[in-house]
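> the following block contains a protein sequence and its predicted model.
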Amino acid sequence: MASTPSRTGRQFQRYDQGCRQVVGCIPYRYKKTNQFSSIGGTHVEELEFLLISSQKSERMMFPKGGWEIDESMEQAASRETLEEAGAVGIVEHKLGNWSFKSKSQGTFHDGHMFPLRVTELLDSWPEENVRRRAWMTAKEAREACDHLWMKEALDRLVCRLKHPQPKEEENQRPCGLEFLTEEPRMSIVSQNGEEEVDRCLVS
């Protein structure tokens, strides 16, 4: 698959009551290991997640960007993942909404995150010269990711993959994890200068 240039500018981006609408994906895959299962003798598969660096630093995160007026939310999430990470795949059921404030811009953003099961990883992609990408385990990804709201989305995805539920139940509080709550909590300023409202706004 040939890559196309990244979209630039914000003249076509969506806003809701002044909040910029941001969409992103958590790309994941199952990688076969050298270990064998005691049942059936097949290779044990390990769950991995693809993170990318910021354009201006080595801070790691999942692909995200503005949702534009000529595309669906899923299309925007898929496009951003291709542009920033060079990953193509299947966009799955939304993980939820998160509200965060950009300290540099002084505006609130609504972040919408989706899982994307990777089917192809491109050798060349639009932002290959300004980002690096890395596959990590769930523990490594949670430690490396610089955004609190993305960590929470990752927790939801890991829980969903390990404990599949009917779709109508996917946006309920999963697995009884205490760190996932829909109750408002205090804002925290992350290392990258973004004030992240530590609250999940599930649609």
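That came through, no problem. Numbering: from 1, shown residues only.
> only C-alpha atoms for contact and neighbour calcs from this point on.
Noted.
> so which helix or strand takes in W149?
helix 148-162 (DSSP states H and E).
> next, the buried residues of that helix.
148-160 (16 or more other C-alpha atoms under 10 Å).
> and the helix or strand following that helix, what does it pack against?
Next in sequence after helix 148-162, counting helices and strands by DSSP H and E, comes strand 187-189. Counting contacts by 3 or more C-alpha pairs under 8 Å, 6 or more residues apart in numbering; DSSP states H and E, strand 187-189 packs against strand 194-201.
> here's the one I want to compare it with:
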Amino acid sequence: MSVKRALATMAVAVAAMAALTTPATATTSPSSKAPKEVVDIVNRINGNQANRAAKLLSDADRETLLKKYPEWADRIMDPDRAGEVTESEQSSGDGVSTMAYCPGFDRYINYYGVSGAKVVEWHHSLTYCIPDGTTKVQRTGRRTYLNNAVDNWERGTYRTNDEVGNNTTWYSSAFQEPIRQCVFNLPCGVWQYPYSKFVVNGSTRNVDYYYSV
């Protein structure tokens, strides 16, 4: 698994850029049952994943969705487009408490439809406090959740659910959760395996973020 690293100190700037550049979430809704041609395309995608094909959606099938069934292209997740991370800091911790530094961080990975419209966000949220006069990181909350989901999404059992160093100077929280899209009247799509990890240094209050899509 290739894990990428991002600095939490860049969160505000990145979030501002993402607000300007992230494609809109799909809003169209297919008016009827999916045509057999669309069902067949999804079945071929799933078959290609099972066979470990390098490319899951063929050029011909992509063109068919975009030209003949744009409302379905908005909603069906593009299986060949990697998820893209967005970093947004919930709070800086300033003024949260007079006795402790208590920030909250939320990072999420965006997934997109064949047309480029966003179909879901997978979030990893972390809140903690560092009491004044100490370097100990005291976790107050951690979780994953889905947001802005188009259609239904199935969530599998965590592959990773690790927490190390609570109430110590070095703390980390990591999740990897299987998710897949189940579009109305279509077979469920291919599994995605987003991974996310926060590492907090209680001495410097720096936070590093690692992720894989």
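That came through fine. The structure displayed is predicted, hence computed values, not measured ones.
> TM-score for the pair, please.
Once superposed, chain against chain, the TM-score is 0.26 (TM-score structural alignment, normalised by the length of structure 1); 85 aligned residues with a C-alpha RMSD of 5.4 Å.
> which one among the buried residues of helix 148-162 of structure 1 gets closest to V91 of structure 1?
L157 (12.6 Å; C-alpha to C-alpha).
> separation between that closest one and M150 of structure 1?
In this view, L157 of structure 1 and M150 of structure 1 are 10 Å apart by C-alpha to C-alpha, to the nearest Å.
> do V23 of structure 1 as well
Distance from V23 of structure 1 to M150 of structure 1, by C-alpha to C-alpha: 11 Å.
> give me the common contacts of these two.
M113 (C-alpha atoms under 8 Å, 6 or more residues apart in numbering).
> and K4 of structure 2, how many neighbours does it have?
13 (other C-alpha atoms under 10 Å).
> mind listing what it touches?
Neighbours of K4 of structure 2 in contact, by C-alpha under 8 Å, 6+ apart: 210-212.
> surely R5 of structure 2 is in a strand?
Yes. Assessed by DSSP: H, G, I helix; E, B strand; the rest coil, R5 of structure 2 belongs to a strand.
> skipping adjacent residues, who's closest to it in space?
Y210 (4.2 Å; C-alpha to C-alpha, 6 or more residues apart in numbering).
> was I right about the one you found contacting S196?
Yes. Counting by C-alpha atoms under 8 Å, Y210 of structure 2 touches S196, with 5.8 Å between them.
> between these two, which one's more packed in?
S196 (28 against 18).
> got a list of what that one touches?
124, 174-176, 209-212 are the contacts of S196 of structure 2 under C-alpha under 8 Å, 6+ apart.
> for N110 of structure 2, same thing?
N110 of structure 2 neighbours (C-alpha under 8 Å, 6+ apart): 83-86, 118-122.
> picking up where we left off before, biggest separation within the contacts of S196 of structure 2, which pair?
Q176 and Y209 (13.7 Å).
> more neighbours: which of the two?
Using other C-alpha under 10 Å as the criterion, Q176 of structure 2 and Y209 rank with Q176 on top: 23 against 20.
> with adjacent residues omitted, what lies nearest to that one?
Going by C-alpha to C-alpha, 6+ apart, Q176 of structure 2 has Y195 as its nearest residue, at 4.2 Å.
> the one you found and A19 of structure 2: what is the separation?
22 Å.
> you'd agree K31 of structure 1 is up against L47?
Yes. Under the criterion of C-alpha under 8 Å, K31 of structure 1 makes contact with L47 at 6.4 Å.
> okay, and the closest residue in space to V164 of structure 2 that isn't next to it in sequence sits in which element?
Nearest-residue entry for V164 of structure 2: S172, 5.3 Å, with adjacent residues in sequence omitted and distances by C-alpha to C-alpha, 6+ apart. Using DSSP H and E, S172 of structure 2 falls within strand 170-176.
> where do the helices of structure 2 begin and end?
11-21, 36-50, 59-68, 70-75 (DSSP state H).
> what's the most buried one of those helices?
Counting by mean count of other C-alpha atoms under 10 Å, helix 70-75 has the highest mean neighbour count of the helices of structure 2, with a mean of 23.
> quick one on the thing from earlier: residues in contact with the residue nearest to R5 of structure 2?
3-6, 196-198.
> what helices and strands are in contact with the longest strand seen in structure 2?
Across structure 2, the longest stretch assigned as strand under DSSP state E is strand 118-131. Judged by 3+ C-alpha pairs under 8 Å, 6+ apart, the packing partners of strand 118-131 of structure 2 are strand 100-101, strand 104-112, strand 138-147.
> could you list the residues in contact with the last one?
Contacts made with strand 138-147 of structure 2 from outside it, assessed by C-alpha under 8 Å, 6+ apart, are listed as 120-130, 166-168, 173, 175.
> just to revisit the earlier point, highest neighbour count among the contacts of Y210 of structure 2?
S196 (28 neighbours).
> quick check: closest non-adjacent residue to that one.
S196 of structure 2 sits nearest to Y211 (C-alpha to C-alpha, 6+ apart), 4.4 Å away.
> can you map out the helices along structure 1?
With DSSP H as the criterion, structure 1 has helices spanning 73-85, 138-144, 148-162.
> noted, bye for now.
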